[in-house]
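Q: model this:
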Amino acid sequence: MVKAKSHVRTAAGLAQSRWFQIVARAGYVTTGLVHAMIGWICLRLGLWRDADQSADQSGALASFAEAPAGAALLLAGAVATAMLAAVHVLASVGDLKNDLPSAVKAAGKAVLYGGLAVTAWSIGSGQSSDSGDTAESATAPLLASGLGRALVILAGAAIIAVGVYHVYKGTTRKFRNDLSPSGDDKISSVIDMSGLVGYVAKGLALVGVGGMVMWAAISVDPDKARGLDAAFTEVLSFPAGGHLLAGMGIGFVLFGVYSVLRAKYQQMPTS
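A: Predicted coordinates:
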C-alpha cells in the first residue's frame, strides 16, 4: 500500500512538471482539430450532400491521416491526448477521498481523452476504426436480455444527460469557470462566442446520440445504436435538415476553436 502511494505521488509530481503540462495542453489542440473537422464534414454533408468521411471522431481522424505527414501528426496528437488523459486520471485519484463528484468527473474526462488517444494512435498507425461499428458491436450482446436492455437504456439516458449539461453549460457560460482570464477583450469575446455556440451544438448532438441508443434498446435493434455520424445523417431527414446540419457543423467548428484556446487558458486539474 505504501509503495503504491509512493508511485502515485511520483506520477503526480511528473504530471505537474512543466514539460508534461505543455504536452498535455497540446491534447486540447488535438480535440479542437477533431471537432473542427467533424464540423467541416457536417457542413459539406448538409449543404452539398458531399462527405468522404463519416461525421464522427474516427471519420475526422481519418481525414487528417490522408493529409501530408498526417499519420505522424496523429501519432503526436495521440501522445499529447494520452498525457491529458493521465492528468485527469491522477486528478481523479487525488479527489477520491475528499471530493467524489469531482473524482467521477475527472475519471469521465480521462476516459474520453484516453479513447481519443487510442483512436488517433490506431488510425495514425494505419489501422481502421469506426466508432459507429464499435457502439453497435458493444450494444448487440446486451440486447439479448431484459437486464442488458435496461443497461443500454440507462447508458442512453446518461448520454442525453451529458448533452443537456453541455447545452446548460454553454447557455449559462459556465465554461468560463474552467479557464484562466485571457487579459484580452478580443480573445475573451472569441472564447465566449465559440464556447456558447460550440457547447450547445455538441450538447444537441449528444442528445441525439443518446436518443438513438435508447431507441436501440426499446426496439431491440443494435443497428440503431450508432454514433454521431448516424445522428447527423438522421438530421437530414428533418424539414430543412440540410441547413440544420450545416448550423450544427458551424457549432462544432466553433467548439474546435474554443478547444484550441483551452490549450493556453484552461485551468489544469491538480492531483
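Q: please count neighbours and contacts with C-alpha atoms only from this point.
A: OK.
Q: please compute how far stretch 116-125 lies from its chain's middle.
A: Mean-position distance between stretch 116-125 and its chain equals 14 Å (C-alpha atoms, centre = their mean, to the nearest Å).
Q: for residue 119, see how far away the residue nearest in space to the middle of the chain is.
A: Residue closest to the average C-alpha location in the chain (C-alpha atoms, centre = their mean): residue 112, at 5.9 Å. According to C-alpha to C-alpha, to the nearest Å, residue 112 and residue 119 sit 11 Å apart.
Q: identify the contacts common to these two.
A: Common neighbours of residue 112 and residue 119, using C-alpha atoms under 8 Å, 6 or more residues apart in numbering, do not exist here.
Q: grab the nearest non-local neighbour of residue 95.
A: residue 103 (4.9 Å; C-alpha to C-alpha, 6 or more residues apart in numbering).
Q: what about the strands in the stretch 1-150 of the chain?
A: Taking DSSP state E, counting those that start in this stretch, the stretch 1-150 of the chain contains no strands at all.
Q: sorry, back to before: what is the burial count for the residue nearest to residue 95?
A: By other C-alpha atoms under 10 Å, the residues close to residue 103 number 21.
Q: gap between it and residue 247?
A: Distance from residue 103 to residue 247, by C-alpha to C-alpha: 34 Å.
Q: picking up where we left off before, need the contact list for the residue nearest to residue 95.
A: Counted by C-alpha under 8 Å, 6+ apart, residue 103 has contacts 91-96.
Q: again, only using 6 Å
A: Residue 103 is in contact with 92, 95-96, counting by C-alpha atoms under 6 Å, 6 or more residues apart in numbering.
Q: so which of the residues you listed wins on neighbours?
A: residue 92 (26 neighbours).
Q: for it, which non-adjacent residue is spatially closest?
A: residue 103 (4.0 Å).
Q: could you do residue 30 as well?
A: residue 77 (5.6 Å).
Q: count the neighbours of the one you found for me.
A: Neighbour number of residue 77 under other C-alpha under 10 Å is 26.
Q: measure it to residue 54 for me?
A: 20 Å.
Q: do residue 194 as well
A: Residue 194 is 23 Å from residue 54, by C-alpha to C-alpha.
Q: do residue 241 as well
A: Taken as C-alpha to C-alpha, the span from residue 241 to residue 54 is 17 Å.
Q: let's compare: structure for the following, please.
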Amino acid sequence: MRDISAHVPSPPPKWVENFARVGLTAKGVVYCLVGILAFMAAFELGRNSSNGAGKQGVFQFILEQPFGKWLLGIVALGLACYAIWRLIQGVNDSENKGDDAKGIAKRLRYIFSGLVYAALAYLAAQMVLGNSGGSSGGGDSRETLAAQLLQQPFGQWLAGIVAIIIIGTGIYQIYYGLSDKYKKNVRGAGLKHEVEEKMVRMGKIGYVARGVVWILIGYMFLKAAMQSDPQEAGGSGQAFQFLESSSYGSYLLGAVAVGLVFYGIFMFMRAKYQPISTSS
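A: Okay, here's the model as predicted:
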C-alpha cells in the first residue's frame, strides 16, 4: 500500500480536516433523517413507509423540500468529502495504522467505507440532476450487484461471500460500540463530564443499531445467494420493512430508528470535536 500512497499527492492538512468535518456532518444529517423517517413509518406517523426510509428515501425526502435540489446538492458534496477523507485515511495512512496485517485491514476498511459513501454521493448527485435512475427502488443497487454476481461462474459462492462480509461488518459495528472503542473519537474534547457521557452512550446505541441494519442487509443478500434470486437482496429500506413485519415490529423498528438518530447526533459530535489526523 506504500507503493500506492507514493502516487497520491499529500493534501494540505487544513484541507483534509475541513473535508473530514464537512463529511461527518453530512453523514450525521443523513442518519438523523433515516432514523426519523423510519420512526415515523414504524408508528404510522405521516405517509412514510418503512421501505422508503432508507438512504435513497432520505434523498427523495430532501429533494421534495423547498430548495430541495440545493439542499441535496450540499448533502451530496458533504458525502463526497467524507468519501475522500476515508480514502485518504486508507491510502495515505493518515492515521498511522502501519503496514502490518492489522494496519492494512483497518486501512482497507477505510477504503471500503470511502467507496460506499462515494456511491451514495453519486446517487444523490444523480437525483439532483434529475437522472431517472435515481428514482429506482432503494434496494436496486444491491439487487443489481447480486444479479451480476450470480451470473458469474460460482456465482452463488461469490454472492455468499459478499453476504458474509456484510454480516461481518454489522457484527463488527456492534462489537465496536459495545467495546467502547469509538470513545477515542470524542474523549478529551473539553466537554463537561455529564454531557460527554450522554453523548458516548448515544454513540454506543447508534453503533449497535447500525450494526443490526447491516446484519439484516447481509441476511437478505445471503438469501439471494442461497436461492439464486437477486430480488431477495435489499438495502436499509428493505431491512426496516423486515423488522416491521416481525413480531412487535413497530417497537423493534422504532428502537432501531432511535438508535440511528443517536448515531447521526454522534456524527455531529465527531465533526465538532474529533481530532483529525492529517499526517501521511
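Q: rewinding a little: so what corresponds to the residue nearest to residue 92 of structure 1 in structure 2?
A: Superposed on structure 2 with TM-score structural alignment, residue 103 of structure 1 falls opposite residue 107.
Q: list the contacts of residue 232 of structure 1.
A: Applying C-alpha under 6 Å, 6+ apart to residue 232 of structure 1 gives no contacts.
Q: helices of the stretch 1-150 of structure 1, start to end?
A: Counting by DSSP state H, counting those that start in this stretch, the segments of the stretch 1-150 of structure 1 that form helices are 2-15, 18-48, 57-65, 70-95, 100-124, 131-139, 146-171.
Q: now those helices as JSON lines including distance to residue 210 of structure 1?
A: Below are the helices of the stretch 1-150 of structure 1 laid out as JSON lines (distance: least, C-alpha to C-alpha, whole Å):
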{"stretch": "helix 2-15", "distance to residue 210 of structure 1": "34"}
{"stretch": "helix 18-48", "distance to residue 210 of structure 1": "18"}
{"stretch": "helix 57-65", "distance to residue 210 of structure 1": "16"}
{"stretch": "helix 70-95", "distance to residue 210 of structure 1": "24"}
{"stretch": "helix 100-124", "distance to residue 210 of structure 1": "16"}
{"stretch": "helix 131-139", "distance to residue 210 of structure 1": "12"}
{"stretch": "helix 146-171", "distance to residue 210 of structure 1": "4"}
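Q: closest to residue 225 of structure 1 out of those helices?
A: helix 131-139 (5.3 Å; C-alpha to C-alpha).
Q: now the angle between helix 146-171 and the closest one, please.
A: Put simply, helix 131-139 of structure 1 runs at 140 degrees to helix 146-171, going by axes from the mean of the first three to the mean of the last three C-alpha atoms, to 10 degrees.
Q: and helix 131-139 of structure 1 with helix 100-124, angle?
A: Using the same axes, to 10 degrees: helix 131-139 of structure 1 against helix 100-124 is 120 degrees.
Q: so how much does helix 131-139 of structure 1 differ from structure 2 once superposed?
A: Helix 131-139 of structure 1 differs from its equivalent in structure 2 by a mean of 1.4 Å after superposition (mean C-alpha distance after the TM-score superposition for structure 1).
Q: roughly how far is that helix from the heart of the chain?
A: 16 Å.
Q: please spell out which residues along that helix are buried.
A: The neighbour-count check on helix 131-139 of structure 1 (16 or more other C-alpha atoms under 10 Å) flags 131-132, 135-136, 139 as buried.
Q: could you do stretch 187-199 of structure 1 as well?
A: 191-199.
Q: cool, stretch 230-241 of structure 1 as well?
A: 230-233, 235-236, 241.
Q: secondary structure and distance to residue 209 of structure 1 for those - can I get that in JSON lines?
A: Formatted as JSON lines, those follow (DSSP: H, G, I helix; E, B strand; the rest coil; distance: C-alpha to C-alpha, whole Å):
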{"residue": "230", "secondary structure": "helix", "distance to residue 209 of structure 1": "8"}
{"residue": "231", "secondary structure": "helix", "distance to residue 209 of structure 1": "6"}
{"residue": "232", "secondary structure": "helix", "distance to residue 209 of structure 1": "9"}
{"residue": "233", "secondary structure": "helix", "distance to residue 209 of structure 1": "11"}
{"residue": "235", "secondary structure": "helix", "distance to residue 209 of structure 1": "11"}
{"residue": "236", "secondary structure": "coil", "distance to residue 209 of structure 1": "15"}
{"residue": "241", "secondary structure": "helix", "distance to residue 209 of structure 1": "16"}
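Q: and which of those residues is nearest residue 253 of structure 1?
A: Nearest member of those to residue 253 of structure 1, counting by C-alpha to C-alpha, is residue 232, at 14.6 Å.
Q: and that closest one, what pairs with it in structure 2?
A: By TM-score structural alignment, residue 232 of structure 1 lines up with residue 240.
Q: so what does the residue nearest to residue 30 of structure 1 match up with in structure 2?
A: Looks like residue 77 of structure 1 aligns to residue 75 there (TM-score structural alignment).
Q: same deal with residue 215 of structure 1?
A: By TM-score structural alignment, residue 215 of structure 1 lines up with residue 223.
Q: again, but for residue 38 of structure 1
A: That one, residue 38 of structure 1, aligns with residue 34 by TM-score structural alignment.
Q: hmm, back to that, among the buried residues of helix 131-139 of structure 1, which pair sits farthest apart?
A: 131 and 139 (12.3 Å).
Q: now do the helices in the stretch 151-280 of structure 2.
A: According to DSSP H, counting those that start in this stretch, the helices that the stretch 151-280 of structure 2 contains are 155-178, 193-227, 236-244, 249-273.
Q: can you say which of the ones you listed is nearest to residue 112 of structure 2?
A: helix 155-178 (10.8 Å).
Q: average offset of that closest one relative to structure 1?
A: Mean for helix 155-178 of structure 2 is 0.8 Å (mean C-alpha distance after the TM-score superposition for structure 1).
Q: okay, and that helix goes to which residues in structure 1?
A: Aligning helix 155-178 of structure 2 against structure 1 (TM-score structural alignment) gives residues 148-171.
Q: now do the buried residues in the matching stretch.
A: 148-154, 156-157, 159-170.
Q: and if you look at stretch 117-129 of structure 1?
A: Of the residues in stretch 117-129 of structure 1, those buried (16+ other C-alpha under 10 Å) are 117-124, 129.
Q: turn these into a markdown table, columns for distance to residue 32 of structure 1.
A: Formatted as a markdown table, those follow (distance: C-alpha to C-alpha, whole Å):
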| residue | distance to residue 32 of structure 1 |
| --- | --- |
| 117 | 13 |
| 118 | 16 |
| 119 | 15 |
| 120 | 13 |
| 121 | 17 |
| 122 | 19 |
| 123 | 17 |
| 124 | 17 |
| 129 | 20 |
